[in-house]
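Peer 1: Sequence first, then the predicted structure, then my questions.
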Amino acid sequence: MLLTSVIIVLREVLEAALLISVLAALRQMQGGSRRGLLWGLIAGLLASLLIARNMGAISEMADGVGQELFLAFLHGVLYLALLCIGVLALRESSHTVLMGVLMATAVTVAVSREGEEIILYISAFQQHDDVRSSLYRGSLIGLGIGASAGALLYYALCLLPSKWGYRAIFVLLTVVSGGMILQASGLLIQADYLPGGRVWDSSGWLPEEGVAGQLLYAMLGYEATPAPAQLWAYGGSVLLMTSVLFWQWRRNGSTA
């Protein structure tokens, strides 16, 4: 239970921590206030409690697939927020209130999504006295590792020269946003809103349940058995993000 708790909580915390770190580094490079990120973190924690408490009712909606549709919606909102953040970051108006609102929204959605998963996981096992200690210790370890990884990424991005720092941030935003759509499409397949199938099976050498698989899931949305619809959705989302950012960069003649 200790190792399981570490891996599960680490996966969820790492997803949110990496995103927050990238957004915080972007705000730091722009010289803008990071207060919106803090408010987004607080709002996300509160929202995760609310969602976890009402997940049973949410799951019963839409003929029993309410949970999948709701979580897919959150991933879609996060993707759109990251897309708009990338565009604004390449414009002269990148220090506007809108940027702060979008960043706060992205953090709120990311933290509420991952926090809800952690709360539900802990709630499912904390009543068992024989595993409670391992559950809490593993969760704290996973939380600490994930937060530390996010902090290291933040400082690494801030230490890069401005030109390369911006490029690294835009690459990470693109990868993370693509992972959001990959996960959203997987949820829609579970809800029978998209066709299933299997393009390949890499579970033999890189299982999703392993440490490496869980970390890749957190960073890239890794799927050992992706369906064709997931790959199309992932490719389309990455292409859209890349095209929009490149168009805005060329339009402004940015040196980022």
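Peer 2: Sure thing, it's come through.

Peer 1: switch to C-alpha atoms for all contacts and neighbour counts from now on
Peer 2: OK.

Peer 1: so is V199 in a helix, a strand, or just coil?
Peer 2: coil (DSSP: H, G, I helix; E, B strand; the rest coil).

Peer 1: list the contacts for it?
Peer 2: For V199, the contacting residues are T225, P226, A227, P228, by Cα atoms under 8 Å, 6 or more residues apart in numbering.

Peer 1: following the helix or strand hosting R53, which helix or strand shows up next?
Peer 2: Using DSSP states H and E, R53 sits within helix 35-64. Once the chain leaves helix 35-64, the next helix or strand it forms, by DSSP H and E, is helix 66-89.

Peer 1: elements contacting the very next helix or strand once past that following helix?
Peer 2: The C-terminal neighbour of helix 66-89 among helices and strands, as given by DSSP H and E, is helix 97-125. Applying 3 or more Cα pairs under 8 Å, 6 or more residues apart in numbering; DSSP states H and E, one finds that helix 97-125 contacts helix 2-30, helix 35-64, helix 66-89, helix 129-159.

Peer 1: put this beside the first:
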Amino acid sequence: MLINSVIIILREVFEAALIVSVLLVLSQKLQLPRRYFLSSLGLGGVLSIFYARHIASISMFFDGVGQEILNACMHLMTFICLLFLIFSMGRRPYYKITVWAIAGCLSATLVGEGSEIIIYIQGFIGNEQLLETVLAGSFIGAGVGFSVGVFMYYLMINLRPRKGVAVSLVALVLISASMTTQAFQLLIQADILISQAPLWNTSSWVSEGSVIGQILYALLGYESTPTPIQVGGYFLSLMLSSALAFKTFKTFKWEMDE
């Protein structure tokens, strides 16, 4: 149970910490007001608690798949906000779009990841024997995930402006593609999308339940048995966000030279 708690919480915290660190770096490099960033964090935290407290009722929506559908919508919302952010960052006429895109990404991320952590831990509140082990594992996983997020932040913030923007754009592209894959996986579980035979099976190389597998899941949306629709959606979103990122980087460099 200790190892399971470490892995589960590590995945959730790492994914949230990765997104928060990248967006924090961008906010500082673009000189955006901190109040928007902090307000989004606060809103996401409050909504995650509300979501977790009402998860039983939410799960009953849509014939018992309300949680899957709502989580998929949050992933898709994050994906859309990331596309707007990649398109608008560094472009003065789209300043408000950049601010709202970052706010949307932060809020959706904290609601999704924060609620998952709360739901997991509160499932053991009635079992004192397991609760202590779960809390210990959760603190370890959260500590590791938070440490990686801090490391990523200082790594990117200390890069030269152009390199920092380039690394941030690459991270946003990977995260956006990951959001699409995770959303499709949830929609398949909810029978909204057709379940298909997997294209391959890499579980013998990297298990989804391992620490590496969970980190790859958070960073790249890794799944050992992806279906054609997941792979197709991943590469389509990857190409779309990459094209936007390339165009934005050229524009961003031009504005910096002015």
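Peer 2: Looks like it arrived, so ask away. Since we're looking at a predicted model, the values are computed, not measured.

Peer 1: quick one: TM-score?
Peer 2: After superposition, the two chains reach a TM-score (TM-score structural alignment, normalised by the length of the first structure) of 0.94; 255 aligned residues with a Cα RMSD of 1.7 Å.

Peer 1: quick one on the thing from earlier: turn the helices and strands packed on helix 97-125 of the first structure into a markdown table, including distance to G210 of the first structure and mean neighbour count.
Peer 2: Formatted as a markdown table, those follow (distance: least, Cα to Cα, whole Å; neighbours: other Cα atoms under 10 Å):
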| stretch | distance to G210 of the first structure | mean neighbour count |
| --- | --- | --- |
| helix 2-30 | 8 | 23 |
| helix 35-64 | 26 | 17 |
| helix 66-89 | 23 | 20 |
| helix 129-159 | 15 | 18 |
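
Peer 1: Quick one: closest of these to I119 of the first structure.
Peer 2: I119 of the first structure sits nearest to helix 35-64 of all these, at 6.6 Å, using Cα to Cα.

Peer 1: mean shift between that closest one and the second structure?
Peer 2: Compared with the second structure after fitting, helix 35-64 of the first structure has a mean deviation of 1.4 Å; criterion: mean Cα distance after the TM-score superposition for the first structure.

Peer 1: That helix packs against which elements?
Peer 2: Using 3+ Cα pairs under 8 Å, 6+ apart as the test, helix 35-64 of the first structure ends up in contact with helix 66-89, helix 97-125.

Peer 1: what angle separates it from helix 97-125?
Peer 2: Orientation check (axes from the mean of the first three to the mean of the last three Cα atoms, to 10 degrees): helix 35-64 of the first structure against helix 97-125 gives 50 degrees.

Peer 1: which residues of the second structure does helix 35-64 of the first structure align to?
Peer 2: Aligned using TM-score structural alignment, helix 35-64 of the first structure spans residues 35-64 in the second structure.

Peer 1: need the contact list for G213 of the second structure.
Peer 2: Here G213 of the second structure is in contact with V206, S207, Y222 (criterion: Cα under 8 Å, 6+ apart).

Peer 1: what sits against the first one?
Peer 2: Spelled out, that is V206 of the second structure. Taking Cα under 8 Å, 6+ apart, we find V206 of the second structure in contact with I212, G213, S224.

Peer 1: Equivalent analysis for the last one, please.
Peer 2: Residues touching Y222 of the second structure, when contacts are defined by Cα under 8 Å, 6+ apart, comprise S178, E208, G213, Q214, L216.

Peer 1: Narrow those to those in helices?
Peer 2: S178, G213, Q214, L216 (DSSP state H).

Peer 1: what are the ranges of the helices in the stretch 151-256 of the first structure?
Peer 2: 162-190, 211-220, 228-252 (DSSP state H, counting those that start in this stretch).

Peer 1: Look up the closest residue to L45 of the first structure, ignoring the ones flanking it.
Peer 2: S112 (5.9 Å; Cα to Cα, 6 or more residues apart in numbering).

Peer 1: Can you report how many residues neighbour that neighbour?
Peer 2: Using other Cα atoms under 10 Å, S112 of the first structure has 27 neighbouring residues.

Peer 1: pretty sure it contacts G44?
Peer 2: Yes: here S112 of the first structure reaches G44: they are 4.4 Å apart, a contact under Cα atoms under 8 Å.

Peer 1: with the contacts of Y222 of the second structure in mind, which one is nearest to Y153 of the second structure?
Peer 2: L216 (18.5 Å).

Peer 1: Identify the residues contacting that closest one.
Peer 2: Y222.

Peer 1: That one and E208 of the second structure: what is the separation?
Peer 2: Using Cα to Cα, to the nearest Å, L216 of the second structure is found at 9 Å from E208 of the second structure.

Peer 1: same thing with S115 of the second structure?
Peer 2: Distance from S115 of the second structure to E208 of the second structure, by Cα to Cα: 21 Å.

Peer 1: do the same with R91 of the second structure
Peer 2: On the measure of Cα to Cα, R91 of the second structure and E208 of the second structure end up 39 Å apart.

Peer 1: Which of the two has more residues huddled nearby?
Peer 2: The neighbour comparison of R91 of the second structure against E208 (other Cα under 10 Å) goes to E208, with 19 against 15.

Peer 1: Report the contact partners of that one.
Peer 2: So E208 of the second structure contacts Q214, Y217, Y222, E223, S224 (Cα under 8 Å, 6+ apart).

Peer 1: Who wins on neighbours among those residues?
Peer 2: Most surrounded of these: other Cα under 10 Å gives Q214, at 25 neighbours.

Peer 1: Not counting sequence-adjacent ones, nearest residue to that one?
Peer 2: R11 (5.4 Å).

Peer 1: Quick one: residues contacting the residue nearest to G186 of the first structure when sequence neighbours are not counted.
Peer 2: Once flanking residues are discounted, G186 of the first structure sits nearest to Q230: 6.4 Å by Cα to Cα, 6+ apart. By Cα under 8 Å, 6+ apart, the contact list for Q230 of the first structure reads L182, S185, G186.

Peer 1: Make TSV from these and add distance to V77 of the first structure and neighbour count to it.
Peer 2: TSV is the format used below for the contacts of Q230 of the first structure (distance: Cα to Cα, whole Å; neighbours: other Cα atoms under 10 Å):
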residue	distance to V77 of the first structure	neighbour count
L182	13	27
S185	13	29
G186	16	26
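
Peer 1: hmm, back to that, dump the contacts of G213 of the second structure into JSON lines; add distance to D191 of the second structure as well.
Peer 2: Listed next are these as JSON lines, based on distance: Cα to Cα, whole Å:
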{"residue": "V206", "distance to D191 of the second structure": "27"}
{"residue": "S207", "distance to D191 of the second structure": "24"}
{"residue": "Y222", "distance to D191 of the second structure": "20"}
